[in-house]
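Asks: Below: sequence and its predicted model.
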Amino acid sequence: MLLRVVHQNEYVYAPPVKTAQHMAHLKPAHDAHQRLASHRLRIAPEPEQLREGVDVFGNTRAYFSVQSVHERLEVVADSLVSTTTTPPIDNDISWEDARERMRYQRGSHYDPAAGFAFASTYVPRHERLLEYALSSFTAGRPLVDAARELMHRIHEDFEYVAAATDVGTPALKAFELRQGVCQDFAHVMLGCLRSLGLAARYVSGYLLTEPPPGMPRLVGADASHAWLALYLPRADGAGEWMGLDPTNDRSPGEDYVRLATGRDYADVSPMRGVIQGGANHTLKVAVTVAPVPKFGA
């Protein structure tokens, strides 16, 4: 499926900003399962410096500097992405075996995915999360089956409420509330899996949403999305990552666009920066995800 993604961030400042340094994760991933056909980043006012780099997780990020006084900053990422269906998972490893392979053992092969089994900024390893997860992770159960049941339980037990949390809400707070948005659903499930000693990473991106029958597609009406990927080790070499979306209780397919991966939201936030001035500001975000023939229809 060929999808066009337009992600617009508009900041309005008061008083004006004198200088600004920003970093953006707005360029979709390009790999064997997702091909980036084109990408353009438009910034106004035009930055004095703009460059790309690759972070430790393999994500492409842009750095830019605006040295002129400005009351408004607009950043628009326009991308064409070719997505594919997710291949079937053929891995029957038990969750206990998967956990053991993430533990350090002297003289054993080190799997880089083990770094995603530790706590991170928003996602702790905690007894309450462990207790919740163990209802699904019974003795000897295949990792894939147990993880899918945990995903389903989170989907059923938690309520999607946009105003309940913000981007800085940690996983334990969202777990206590039993409310939140896709970021919180992903963080809670990550905390459950890591508390078991399993490796899992946060995924930011987009989800194609179709309007109700007979209704037009509204440009800018979509939003960023977040889910997670669980690592499935293999005895004969590198393992594989299985996507899980507890917000929608499903595995990601060709209607998902991956933007970046990290330990949690703190590693892959779409925009962050340091500004001089602009003590008060407002942010408007508009996202459109659509098949290319239908874009703007």
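Replies: Received the coordinates, thanks.
Asks: okay, CA-based contacts and neighbour counts for the rest of this
Replies: Noted.
Asks: Could you list the buried residues of stretch 216-232?
Replies: Within stretch 216-232, the residues that count as buried by 16 or more other CA atoms under 10 Å are 217, 220, 222-232.
Asks: Out of those, the closest to residue 131 would be?
Replies: Proximity of the buried residues of stretch 216-232 to residue 131 (CA to CA) peaks at residue 230, which lies at 18.8 Å.
Asks: Would you agree the closest one is in contact with residue 201?
Replies: Yes - counting by CA atoms under 8 Å, residue 230 touches residue 201, with 6.6 Å between them.
Asks: shared neighbours of those two, anything?
Replies: Counting by CA atoms under 8 Å, 6 or more residues apart in numbering, residue 230 and residue 201 have no shared contacts at all.
Asks: The structure to be compared is supplied as follows:
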Amino acid sequence: MSWQIRVEHSTGYRYASPVVSSYNEARIIPQTGGGQLTLEAMVRTEPAATTYRYWDYWGSQVTAFDVHLPHTELVVTGRSLVRTAPEPERPVDAPSWAALRGDDVADRYVEFLRPALYTPEHPELAAAGLELAAAHSPADFIVAVGDWVRDRLEYHAGTTGVHTSAVDAWRQGEGVCQDFAHLACVLMRAAGMPARYVSGYLHPVAEAEIGQTVAGQSHAWVEGWFGEWWGFDPTNAVPAGQRHVVVARGRDYDDVPPMRGVYSGGTSSSLGVTVNVTRLS
């Protein structure tokens, strides 16, 4: 069954000296589509700024804003109300590996089959992806990839950063959800299955009480195409379902950062990120 979830996401920066101009993009508004419906959404900035929205190349909604008043802190807060999609069934009429590796799929999904900045090619990872594909049907392959990734990465917060590649995390043997998703994408693409990186939020409690606000998480998972897109969370070994709120999709993290911008002023430090989620139904 679907859930209705309220999400509040706040992120901020402090500057060593006053910033006189900054130009920013935020990807913190959940998407509508694929069974998910965003009922309400707003983005507020401190200092206050006029915002405008557009959809980027990958279909993610971007809130853009400029600040031209001197400021030493910038805080961006997004609030949204979302009806999430229930846990999906795996496609029953999945194409064969031969069909997935055919020209039609390659032409249609070429951008989700090629390497990207944080999901580069690597011969050992390519061999692992092909070995898993040889042992599993396309419908079972993503789950097997998730098992492979969890066997090789330990979840340790703070051991990697947003600029860590899948190969670096694999060599290090630890990481966070972003690294799990990146590594899964590398294996899936190497085997010939289109794979996209999904960024959003996760409600951490499977049996959440109605009306209780808890600390949520910015989260990442993957979607593979085998007849249709199907989402799987390799960090938690579950299909992407009612606890997952989709915000953005792309080839890897570089296509979906929650905040991106440039500014004129002193060095910056993060004020941190907080995510609060409340299940309303």
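Replies: Received, thanks. Quick caveat, the model's predicted, so the values are computed rather than measured.
Asks: hang on, the earlier thing: of the buried residues of stretch 216-232 of structure 1, which belong to strands?
Replies: 224-232 (DSSP state E).
Asks: Kindly indicate whether the aligned partner of residue 65 of structure 2 in structure 1 is helix, strand or coil.
Replies: Alignment note (TM-score structural alignment): residue 65 of structure 2 maps to residue 64 of structure 1. With DSSP: H, G, I helix; E, B strand; the rest coil as the basis, the three-state label of residue 64 of structure 1 is strand.
Asks: What residues sit buried inside stretch 52-66 of structure 2?
Replies: Applying 16+ other CA under 10 Å to stretch 52-66 of structure 2 flags 60-66 as buried.
Asks: about what we covered before: let's have the buried residues of stretch 216-232 of structure 1 in TSV, adding distance to residue 36 of structure 1.
Replies: Shown next, in TSV, are the buried residues of stretch 216-232 of structure 1 (distance: CA to CA, whole Å):
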residue	distance to residue 36 of structure 1
217	23
220	21
222	20
223	19
224	18
225	18
226	19
227	20
228	21
229	20
230	23
231	24
232	26
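Asks: Can you tell me which of those residues is nearest residue 273 of structure 1?
Replies: Scanning these for proximity to residue 273 of structure 1, where the rule is CA to CA, the winner is residue 224, at 19.0 Å.
Asks: counterpart of that closest one in structure 2?
Replies: Using TM-score structural alignment, residue 224 of structure 1 pairs with residue 218 in structure 2.
Asks: list the contacts for that match?
Replies: Applying CA under 8 Å, 6+ apart to residue 218 of structure 2 gives the contacts 199-202, 275.
Asks: 10 Å instead?
Replies: Applying CA atoms under 10 Å, 6 or more residues apart in numbering, we find residue 218 of structure 2 in contact with 9, 28, 177-178, 199-203, 244-245, 247, 258, 273-276.
Asks: Equivalent analysis for residue 232 of structure 2, please.
Replies: Counting by CA under 10 Å, 6+ apart, residue 232 of structure 2 has contacts 87-88, 142-143, 146, 181, 184, 198, 220-224, 238-241.
Asks: Might one say that residue 149 of structure 1 is in contact with residue 132?
Replies: No - judged on CA atoms under 10 Å, residue 149 of structure 1 makes no contact with residue 132 at a distance of 11.8 Å.
Asks: residues in structure 2 aligned with stretch 273-286 of structure 1?
Replies: Stretch 273-286 of structure 1 lines up with residues 261-274 of structure 2 when matched by TM-score structural alignment.
Asks: first vs last residue of that stretch, how far apart are they?
Replies: Across stretch 261-274 of structure 2, the terminal residues are separated by 19 Å (CA to CA, to the nearest Å).
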